[in-house]
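In: Pasting the sequence and the predicted model now:
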Amino acid sequence: MPKEDVHSAVIHPARLNGVEVVDLVSARAFPRHAHDQFGLGVVISGAQRSWSGRGAVEAGAGDVITTNPGEMHDGVPASGAPRAWRMIYLNPSVAGPQLGADAEITQPVIRDHKLRHAVLNLLHTAKAATESDALAVEEALVQTLALLAARYAAAGERPAGVGGGKLARAIARLRDDPAAAVSLEDLAHLEGLSAFQLLRTFVRELGITPHAYQTQLRIRLARRLLAEGRALADVAYAAGFSDQSHLNRVFLRQVGLTPGRYRAALS
């Protein structure tokens, strides 16, 4: 297989509600996207470059990588070669009590031996856990988040690129109903801007276009519906995609695996 075609994503049951563990090996470039959850992981091999609201960074083997809920970011292999990384995604309701109210992780790439060891231990514990081992996962999670909170989290440090007052009405319109068709003129009217001004401001504030942002919202909605066990065709329609094949193409590009595999892994 040509190295640029290398790609594998595996979701593991984590035994705790609101927690998702993913192993990835990929030479693919991931477009700008966001998650509903906090993301915390370790690069196992290779290296990647990323853009985020906290700046452009490069992460290599042994580095801890993080994302905040709603934070736009992307990822490309630093040399075109595959890189491998392991991630744990945490719903805000799970991470919030440990990190603190309204806390944000302040660094997208962290070089910290003690934190790396804690994250790897958490990932191993979560992947190896049986249904009776939920307490062990919870203990590892609390220990890891306590260390993260003490060193790399701060209240009110919301990163750029998440959105704010300048586009509050337009963003709310897209978030309230991601599946709905909406025009650039509609969004511009809400903000009292021309279509060009709205587009330029959107890219400057969030790092992506309104359509790309709407696509992210639709993917996040699709993930929630898939977690409920909904049929793929129903999910495609409910999330605003033209058909199931459209959902498949976009989902694979954004998430790294097909909707069917994603739903099967969660079940």
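Out: Looks like it arrived, so ask away. Numbering: from 1, shown residues only.
In: Please make it C-alpha for all contacts and neighbour counts, starting now.
Out: Fine.
In: which residues are contacting the helix or strand Lys127 falls within?
Out: Here Lys127 sits within helix 113-128, counting by DSSP states H and E. Helix 113-128 has contacts (C-alpha atoms under 8 Å, 6 or more residues apart in numbering) with 12-15, 21, 40-42, 62-64, 86-88, 136-137, 140-141, 143-144, 147-148.
In: immediately after the helix or strand hosting Val21, which helix or strand?
Out: Assigned by DSSP H and E, Val21 falls within strand 19-26. The C-terminal neighbour of strand 19-26 among helices and strands, as given by DSSP H and E, is strand 30-33.
In: Pasting the second one now:
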Amino acid sequence: MQAGTLPFAEARFATRSFEHFKSHLHQRLSIGAVLEGEVEFTLGEKAFTLQSGTLALINPHVLHACNPSPSKPRTYGMLYLDTAWCASLQGREVFAPFQTSLLEDASLVAHYFDTLTTLLDPKGFRMEKEEKLTEFFGALLERVRFLPAMPSTPCIARAQEMLTCNLEEELPLETLAHAAGGSVYGLIRAFKASVGVTPHAFRLNCRIEAARRYLQQGRVIAEVAQMCGFYDQSHFHHHFKAFTTQTPKAYQRNFLQDLKA
């Protein structure tokens, strides 16, 4: 599950899975590929059929879902990379999003799965894992273009910043709209047009991402639920599984076992 002891990377490999994911987004760069079967891949309002030999490149904060085609289980890998680490390899202060969403390159996909194998080896050395991942990401950077820098909208940026903070508290839309300098209705429309999801959906994703980090630290699940603003442990369990297909307990157990191995 976890990329060994690398704090900036998380890996996942699933065999013949029928798991269905709710549409969601990540704060990290996500890279996926199918080894067997096929996937119905939605990215924003676009839909694709993802088969072996193609990498799916999902920029941070982009709404997406990857689910199996009917009656066709898929074997696939996922890699989640912190944007600060990605930016350092790009030679930039801030991560430059990829212009490409699908990259058909059989040799690079083979490199990708070889990298996942190394990352998920419980007996592998950290330096070996980091070298392997760096080499793969470097090869990827040679094959993709980056989106041009877009001027940020101060009100939306401010709203996003507020939505990522103080997750244990309720945040009234009126407070958010006032800070962004507009009406509640105007904020919801502008936020969804810019980010792709509503403020509530964005904040829920932030809660799940924060929960991942706390669970990785070995914190008590009930405490994580409270820290991330869920009503109770059952409420947390429901939403976490909808986004990750794993229960908080299973996610934490797999992560901590990988670190101890």
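Out: Here it is on my side, so go on. Bear in mind that the values here come from a model prediction, so they are computed numbers and not experimental data.
In: that older thread, just checking the distance from the strand holding Val21 of structure 1 to the centre of its chain.
Out: Computed by C-alpha atoms, centre = their mean, to the nearest Å, the chain-centroid distance of strand 19-26 of structure 1 equals 11 Å.
In: quick one: contacts of it?
Out: 5-14, 82-91, 94, 123, 126-127.
In: How far does stretch 28-38 of structure 1 stretch from one end to the other?
Out: This stretch, stretch 28-38 of structure 1, spans 22 Å end to end (C-alpha to C-alpha, to the nearest Å).
In: typed the wrong thing, it's stretch 81-99 of structure 2
Out: 17 Å.
In: Sort out for me which of the contacts of helix 113-128 of structure 1 are in strands.
Out: 12, 21, 40-42, 64, 86-88 (DSSP state E).
In: tell me the SS of His35 of structure 1?
Out: coil (DSSP: H, G, I helix; E, B strand; the rest coil).
In: what do we get in structure 2 for it?
Out: Under the alignment (TM-score structural alignment), His35 of structure 1 pairs with His26 in structure 2.
In: the helices in the stretch 51-200 of structure 1, which residues?
Out: 92-99, 113-128, 134-152, 168-176, 184-191, 195-206 (DSSP state H, counting those that start in this stretch).
In: coming back round to it: contacting residues for the match of His35 of structure 1?
Out: 60-62, 205, 209.
In: Can you get me a residue count around the equivalent of Glu228 of structure 1 over in structure 2?
Out: Superposed on structure 2 with TM-score structural alignment, Glu228 of structure 1 falls opposite Gln217. Counted by other C-alpha atoms under 10 Å, the residues lying close to Gln217 of structure 2 total 12.
In: can you tell me how far Gln217 of structure 2 sits from His239 of structure 2?
Out: Taken as C-alpha to C-alpha, the span from Gln217 of structure 2 to His239 of structure 2 is 20 Å.
In: same thing with Thr164 of structure 2?
Out: Taken as C-alpha to C-alpha, the span from Thr164 of structure 2 to His239 of structure 2 is 17 Å.
In: Asp258 of structure 2 too?
Out: Asp258 of structure 2 is 24 Å from His239 of structure 2, by C-alpha to C-alpha.
In: Check Ser71 of structure 2 too.
Out: 25 Å.
In: what does Pro122 of structure 2 give?
Out: For Pro122 of structure 2, the distance to His239 of structure 2 - C-alpha to C-alpha - is 29 Å.
In: re the thing from before, now, which of the ones in strands among the contacts of helix 113-128 of structure 1 sits nearest Glu205 of structure 1?
Out: Leu40 (24.3 Å; C-alpha to C-alpha).
In: show me the contacts for the closest one.
Out: 64-67, 87-89, 119.
In: between those residues, which is closest to Gln107 of structure 1?
Out: Closest to Gln107 of structure 1, out of all of these and judged by C-alpha to C-alpha, is Thr66, at 7.1 Å.
In: The closest one maps to what in structure 2?
Out: Match for Thr66 of structure 1 (TM-score structural alignment): Leu57.
In: and what of Arg204 of structure 1?
Out: With TM-score structural alignment as the criterion, Arg204 of structure 1 matches Ala193.
In: what's the spacing between Ala56 of structure 1 and Glu205 of structure 1?
Out: 15 Å.
In: out of these two, which sits in the more crowded spot?
Out: Glu205 (17 against 12).
In: Would you mind confirming that the more buried one makes contact with Gly163?
Out: Yes. With contact defined as C-alpha atoms under 8 Å, Glu205 of structure 1 reaches Gly163; the gap is 6.2 Å.
In: Determine how far stretch 255-267 of structure 1 lies from the middle of the whole chain.
Out: 15 Å.
In: One more: stretch 223-238 of structure 2?
Out: Mean-position distance between stretch 223-238 of structure 2 and its chain equals 20 Å (C-alpha atoms, centre = their mean).
In: Would you indicate which residues of that stretch are buried?
Out: Residues of stretch 223-238 of structure 2 classed as buried by neighbour count (16 or more other C-alpha atoms under 10 Å): 224-230, 236-237.
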